[in-house]
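>>> The following block contains a protein sequence and its predicted model.
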Amino acid sequence: MIFTLAIIPTALMICGAPVFLVLLTASAATVLFVMDVPVEALHQTLFGAIDSFALLAVPFFLYAGELMGRGSVARRIVDIMQAATGSMRGSLPLATVGTSAVFGAMSGASAATVATIGSLMLKPLAQRGYPEQFRAGLITAVGAIDVIIPPSIPLIIYAAAASESVPKLYAAGVVPGLLIAAILAVYVVWYARRLGISDGLPFSARQLFVALRRGSWALGAPVIILGGIYGGLFSPTESAAVACVYAALVTRFVYRELSWDQIIECAARTVMLSAQILIIVACANVFGWLLTVNQIPMALVDLVQGWQLSPWMILLALNIVFLVVGCFVDPLSAILVLTPLLMPLVKAAGIDPVHFGIVITTNLAIGMFHPPFGLNIFVAQSLFKFPLEVIYRGIVPFLFLYLAALVLITYIPWLSLAAVRLIY
């Protein structure tokens, strides 16, 4: 059992095998050679894992994000942010942070935000005199907000793995996501003041009104998504489908930026991305099922309870585990593999599963830009040609800012649960 569920997957990951293949190989070897169960159980569990209404939201949100990213939606949001901040110190990086948070409330995809916002903001940041190291760190780090702020795809996956409510997790993610954005905003303003950089034109109410009018349709997407969910009009999955229709109508008929062929191209790319995600979901569910039927989670609970650790010490240990895992494994795979294993321990320690979900996603958001293998690092390096050493140095201050936010989110559960209790 140890050989098939621990040694085989570890060896395959060291060899660089895809995550889904690692999980499927370990699961198949366990079913075929260790456990006395029919092989049909493997097929049934694989297909049963993706037979979930909540998971339908994943391709819908991906598609909406693709449509919004192809058009000028992000550009219009940038214009609103720049008009609102005027010529204050740090207005340009501040607009970068604000745009990332708003764009994340439409797509929920971190790497897409890095690519979209980076292509719009890097040149203006360079023209205003911001150092390359700062530009690289800012663009690489701000996309991680989208892992936490709804409609976050990792939160949907966590909800499926932990049998939790997607609307509750969405409500719980709002304040932590805004907290991280606020911390980043304070830092970039301080940094600009330290360098003496002044951005943009003086504030103009007329300019802000024009920007809001041009970008009103773009800002409608998060209002429809979250307003529809908490107004009781539709479920998270239905809201994702509505967001797709809204994005297609806006980009095709309102802004007139995408042709029907381009809309179909977005759909084709979404199919590929959805397949990559759902095959990991299916294989991880099989792996988690094998861990559960062999009572490995309960053995872990007994082991930790024997150490008599307090809840804050358990949270500290789990934070360290997820920070390390997030450096090497993508967020969805980490959530799917570790959540079934750790959930009994979390419940036994009296930790709220919704709060724990936000703690997990914050850790894995940090992993998106944490050296050595953060996905956002490679997106920034490949698209914008930053040298890796420049990116690594640039993200150091942002890494400490995210870690400070993680400490607050971990040990002040109110930040995650206040909105949940207010709504429910």
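Here it is on my side, so go on. Numbering: from 1, shown residues only.
>>> rest of the way, CA atoms for contacts and neighbours
OK.
>>> how far does stretch 126-134 stretch from start to finish?
Start to finish, the residues bounding stretch 126-134 are 10 Å apart (Cα to Cα, to the nearest Å).
>>> Next: stretch 40-57.
One end of stretch 40-57 sits 28 Å from the other (Cα to Cα).
>>> Next, the residues that contact whichever strand or helix holds residue 47 from outside, please.
Using DSSP states H and E, residue 47 sits in helix 40-49. With Cα atoms under 8 Å, 6 or more residues apart in numbering as the test, helix 40-49 has contacts from 27, 28, 31, 281, 282, 283, 285, 286.
>>> Which of those fall within helices?
Counted as lying in helices by DSSP state H, out of the contacts of helix 40-49, are 27, 28, 31, 281, 282, 283, 285, 286.
>>> Run through the residues that contact residue 341.
When the contact criterion is Cα under 8 Å, 6+ apart, the partners of residue 341 are 288, 291, 292, 296, 297.
>>> And residue 357, by the same measure?
155, 158, 169.
>>> out of those, which is most surrounded?
Neighbour counts for the contacts of residue 357, by other Cα atoms under 10 Å, peak at residue 155, which reaches 31 neighbours.
>>> angle of whichever strand or helix holds it against helix 40-49?
Secondary structure assignment for residue 155, by DSSP H and E: helix 153-162. Orientation check (axes from the mean of the first three to the mean of the last three Cα atoms, to 10 degrees): helix 153-162 against helix 40-49 gives 140 degrees.
>>> Could you list every helix and strand in contact with helix 153-162?
helix 57-70, helix 166-195, helix 331-348, helix 353-367 (3 or more Cα pairs under 8 Å, 6 or more residues apart in numbering; DSSP states H and E).
>>> Okay, one more to line up with it:
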Amino acid sequence: MDPVIVVDTADIQPQPSESVPALLPAPPTLTGSESYHVFISYSSTDDRWTHSIITQLESHRLQVCYHERDFIPGRTVLENMSECIQESQKVLLVLSQEFVRSRWCLLEANMSLFRDCLERKPIIPVLLDPDVQIPLHLCHLTYLNASDPDFMNKLLKVLCTPNQQLQGSTVVPFQPPSIYNGKALQPLVAVNEEELNKWDSGHFNDMVVPDQLRLIIEDQEKYRQAIKIVNRVADSQLMMRPVWIRALLSLILILPFITVIAISVYMFVSILTSAKSFSDVPVGLQVIGLLCFYLAGNSVIIYLGLWKRDKKKNSLREMQKASGEANIILSEEKVLIGCMSNSKMSLVYVFLDGCKQEFAETFSEDGNAKDMFKKALRHFSSGYACCLAKRHFPFSPLSTGGHLEGGVCFCQYVSQQLSAEQWE
């Protein structure tokens, strides 16, 4: 297998911008089927910034290919993209939020194109937005930062260096998927996000597997089964949507307070009918009656407010339980989901083989290692996935002994949670 070419910007010595034309070598010679020095893929929302870069590159005699000018009308985007990559020496990706959301998914959709690009072409990721989530399959590449004062110098230096020289100095072997261990993917967003109340649970698309997961999950039916488990929480709430059911439930819940009000009203009516006027009612009874009305009315309001708050917490709690149950299925495909809110689920790519072996050794004498591992997934995997996605844990990462390089592995997370008596 051909190696992956990693552009290491650490080896590029930045030069003052005014000296660039004199110090840069001539652009590499285009040979064979090559027509361009670089193919630039970017989102149309970033065209203003990208076009300014294209102008500067072309002023240095570099042949640039980009979709607005060089794609052939009448052909699919993937066909155009594939041909342009094949005809270019290098590939530059302008990474922004919109690019990752739309165009990157399109590139990933054709795995053969993506692999060929990884294996044969130097990829130069340019981070345009500092908050962008770098795509899973680019996490191991060194990227250029658009906010770097020496960005243009570094970019020109890379583009003017022949591929064979880059291969000779910065090549690394093709990496196994473990290089993505612990990386966050794009979160899942509920299809009914806009119409959700705070106490409702989101409903997620369980028919279409996201493009980013098609490259990872071998048995895509497992993904559908897992999301259906999460959707059961929202489906159970749909039964409570009819107005008459909610009214009946509310009536049952506040029945004790209605009883208090009814008794108070009965007492006052009885007293008033036996008295010639309200002033004939003893002052003590007046105060007690008014106090009963006041307390009963406020109790109803407080009770409904607490019920609403508890319903919100209960929805999130049920979604967390459901995502933990779903992770028993997804963990076999090296994927975990976590409940971030009632409308968003975190999604991470993580190996649990080492942690699973740890459970097997710990509970080998009891003979229930598999059950204990499933129990841990059910109770803790949702929170673990969210912590991985946010890159933040409620405790200091342990320096040694984990199964996730540079991070907290699942069995470490479970151990810390249990030490804090948080077996949920």
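Cool, the structure landed. Nothing here was measured: the structure is a model prediction, and the numbers come from that model.
>>> Tell me how the two chains score on TM-score.
Once superposed, the chains reach a TM-score of 0.25 (TM-score structural alignment, normalised by the length of the first structure), with 162 aligned residues with a Cα RMSD of 6.7 Å.
>>> re the thing from before, report the two of the ones in helices among the contacts of helix 40-49 of the first structure separated the most.
Using Cα to Cα, the two most remote members of these are 31 and 281, lying 18.4 Å apart.
>>> higher neighbour count, those two?
Comparing residue 31 of the first structure with residue 281 by neighbour count (other Cα under 10 Å), the higher total belongs to residue 281, at 25 against 19.
>>> Report the contact partners of the more buried one.
So residue 281 of the first structure contacts 49, 50, 332, 333, 336 (Cα under 8 Å, 6+ apart).
>>> Ignoring the adjacent residues along the chain, who's closest to the fourth one?
Using Cα to Cα, 6 or more residues apart in numbering and skipping residues adjacent in sequence, the residue nearest residue 333 of the first structure is residue 280, 6.6 Å away.
>>> For the one you found, give me its contacts.
By Cα under 8 Å, 6+ apart, the contact list for residue 280 of the first structure reads 19, 20, 332, 333.
>>> where exactly do the strands run in the second structure?
4-5, 36-41, 64-66, 88-95, 123-127, 144-145, 171-172, 183-184, 188-189, 335-339, 344-349 (DSSP state E).
>>> Can you name every helix or strand that the fifth one contacts?
Contacting strand 123-127 of the second structure under the criterion 3+ Cα pairs under 8 Å, 6+ apart are the following elements: strand 88-95, strand 144-145.
>>> Single out the most deeply packed of those strands.
Mean neighbour count (mean count of other Cα atoms under 10 Å) peaks for strand 88-95 among those, with a mean of 23.
>>> what's the closest non-adjacent residue to residue 349 of the second structure?
residue 335 (4.7 Å).
>>> how close does that neighbour get to residue 5 of the second structure?
Per Cα to Cα, residue 335 of the second structure is found 27 Å from residue 5 of the second structure.
>>> What of residue 306 of the second structure?
From residue 306 of the second structure across to residue 5 of the second structure, the span is 58 Å (Cα to Cα).
>>> Any idea how far apart the tips of stretch 85-99 of the first structure sit?
In stretch 85-99 of the first structure, first residue to last residue: 12 Å (Cα to Cα).
>>> Check stretch 335-354 of the second structure too.
End-to-end span of stretch 335-354 of the second structure (Cα to Cα): 15 Å.
>>> Okay, helices next: where are they in the stretch 251-400 of the first structure?
260-293, 296-307, 311-326, 331-348, 353-367, 375-384, 388-411 (DSSP state H, counting those that start in this stretch).
>>> The third one to helix 331-348, inter-axis angle?
In this case it means helix 311-326 of the first structure. Using the same axes, to 10 degrees: helix 311-326 of the first structure against helix 331-348 is 170 degrees.
>>> buried stuff in helix 311-326 of the first structure?
Residues 314, 315, 318, 319, 322, 323, 325, 326 are the ones in helix 311-326 of the first structure that count as buried (16 or more other Cα atoms under 10 Å).
>>> With the shortest one instead?
Neighbour-count burial for helix 375-384 of the first structure, counted by 16+ other Cα under 10 Å, picks out 375, 376, 377, 378, 379, 380, 381.
>>> same question, the fourth one
Along helix 331-348 of the first structure, the positions that meet the burial threshold by neighbour count (16+ other Cα under 10 Å) are 331-346.
>>> check which helix or strand covers the nearest residue to residue 95 of the first structure once chain neighbours are set aside.
Nearest non-adjacent residue to residue 95 of the first structure, counting by Cα to Cα, 6+ apart: residue 81, 4.9 Å away. Using DSSP H and E, residue 81 of the first structure sits in helix 73-85.
>>> Show me what secondary structure element comes after that helix.
helix 91-107.
>>> All set, thanks.
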